[in-house]
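A.B. asks: What would the 3D arrangement of this be:
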Amino acid sequence: MADSFNFELVSPERLLMSASVSQVVLPGSAGEMTVMAHHAPTMTTIKPGVVTVVTADGQSERYVVFGGFADIVPDGCTLLAESAVAVGDIDREDLARRLQDAREDLADAGSDAAKQKAQEYLDQLTTLNGAILPA
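C.D. replies: Reported below is the predicted structural model:
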């Protein structure tokens, strides 16, 4: 059995999860990363995506996060999400609203840097939509 560590997933609204886990897969801004016990101290920003958590008893849970950052230490990981929800609780209308807002942000972007950032966010949401809510 793999060593376990403490994991907390927090959104501005509430604490979504606080548990002993064996691994967490995060959508880091530099790419997907797996966190396990005794991980080197790391802090990373989180892009919109799915967080997969394997609890110490082997159960798997998935959450959708819309940005934030993770603080990883050898005995724990805290993910502070801008917004988060369990995959099973995803609201298709909310995701469609976020996609529409991202399209509008792209259309309203004034500088090249703002356009690039808006396009990246729209691409991430589009990929996320396809990954968790297939048509």
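
A.B. asks: Only C-alpha atoms from now on, for both contacts and neighbour counts.
C.D. replies: Noted.

A.B. asks: Setting the sequence-adjacent residues aside, check what's closest to residue 58.
C.D. replies: For residue 58, ignoring the flanking residues on the chain, the nearest one in space by Cα to Cα, 6 or more residues apart in numbering is residue 22 at 7.8 Å.

A.B. asks: Could you do residue 55 as well?
C.D. replies: residue 21 (3.9 Å).

A.B. asks: Please identify the buried residues of the helix or strand hosting the one you found?
C.D. replies: If you go by DSSP states H and E, residue 21 is part of strand 15-28. Neighbour-count burial for strand 15-28, with 16 or more other Cα atoms under 10 Å as criterion, is recorded at 17, 20, 21, 22, 23, 24, 25, 26, 27, 28.

A.B. asks: and this one, so I can compare the two:
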Amino acid sequence: MADTFELELVSPERLLLSRPVEMVTVPAAEGEMGVLPGHAPMIVALRGGVIRVRENGADTEKLFVMGGFAEITPTRVTVLADDAKPVANLSRSEAEQMVSQAETDLAVAAAETPAARDRAMDRLLAARAMLDSATAA
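C.D. replies: Predicted coordinates for the structure are as follows:
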């Protein structure tokens, strides 16, 4: 088994990261998921949270994603993120505004379809995760 695998992080605007890494931790919808070289192939949905990149035995990068998908193979992880930015660049005030707007959207969605309510709840949870990450940064 190789010591590294290729990690690519792509947002709608551009390729944000492409390099060999030892490990990556992604905020999968089912919970935090660590990926090492040789991982079983799968595609996972991502929730709002922090992607942690590990190189040379230490965490080298932390990026907040609002959601998306990750395609995992034994030699590559490709993250297709709805939106991504370094945790160090997160703004607490921007995150607070996102939480407030998401709470309003959820209240409006209460009268809509279950799918609309689920999407509104996902946005609220992602905004709260952003606020938590911005506070910790």
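
A.B. asks: if we can go back for a sec, determine which two of the buried residues of strand 15-28 of the first structure are furthest apart.
C.D. replies: 20 and 28 (21.0 Å; Cα to Cα).

A.B. asks: Kindly reformat the buried residues of strand 15-28 of the first structure as JSON lines containing distance to residue 102 of the first structure.
C.D. replies: Converted to JSON lines, the buried residues of strand 15-28 of the first structure look like this (distance: Cα to Cα, whole Å):
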{"residue": "17", "distance to residue 102 of the first structure": "28"}
{"residue": "20", "distance to residue 102 of the first structure": "35"}
{"residue": "21", "distance to residue 102 of the first structure": "34"}
{"residue": "22", "distance to residue 102 of the first structure": "35"}
{"residue": "23", "distance to residue 102 of the first structure": "31"}
{"residue": "24", "distance to residue 102 of the first structure": "28"}
{"residue": "25", "distance to residue 102 of the first structure": "25"}
{"residue": "26", "distance to residue 102 of the first structure": "22"}
{"residue": "27", "distance to residue 102 of the first structure": "19"}
{"residue": "28", "distance to residue 102 of the first structure": "20"}
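
A.B. asks: quick check, nearest of the residues you listed to residue 55 of the first structure?
C.D. replies: Within the buried residues of strand 15-28 of the first structure, the smallest distance to residue 55 of the first structure is 3.9 Å, found for residue 21 (Cα to Cα).

A.B. asks: for the closest one, what are its contacts?
C.D. replies: 4, 5, 6, 7, 53, 54, 55, 56, 57 (Cα atoms under 8 Å, 6 or more residues apart in numbering).

A.B. asks: ok, the residue of the second structure positioned farthest from its centre to residue 117 of the second structure distance?
C.D. replies: Here the centre of the second structure is the reference, and by Cα atoms, centre = their mean the most remote residue is residue 111, at 28.8 Å. As judged by Cα to Cα, to the nearest Å, residue 111 of the second structure and residue 117 of the second structure stand 8 Å apart.

A.B. asks: who touches both of those two?
C.D. replies: Contacts common to residue 111 of the second structure and residue 117, judged by Cα under 8 Å, 6+ apart, are absent.

A.B. asks: Go through the second structure and flag its longest helix.
C.D. replies: Longest helix in the second structure, counting residues (DSSP state H): helix 114-136.

A.B. asks: For that helix, could you pull out the residues that count as buried?
C.D. replies: Of the residues in helix 114-136 of the second structure, those buried (16+ other Cα under 10 Å) are 116-117, 120-131, 133-134.

A.B. asks: what does stretch 64-73 of the first structure give?
C.D. replies: 64, 65, 66, 67, 68, 69, 70, 72, 73.
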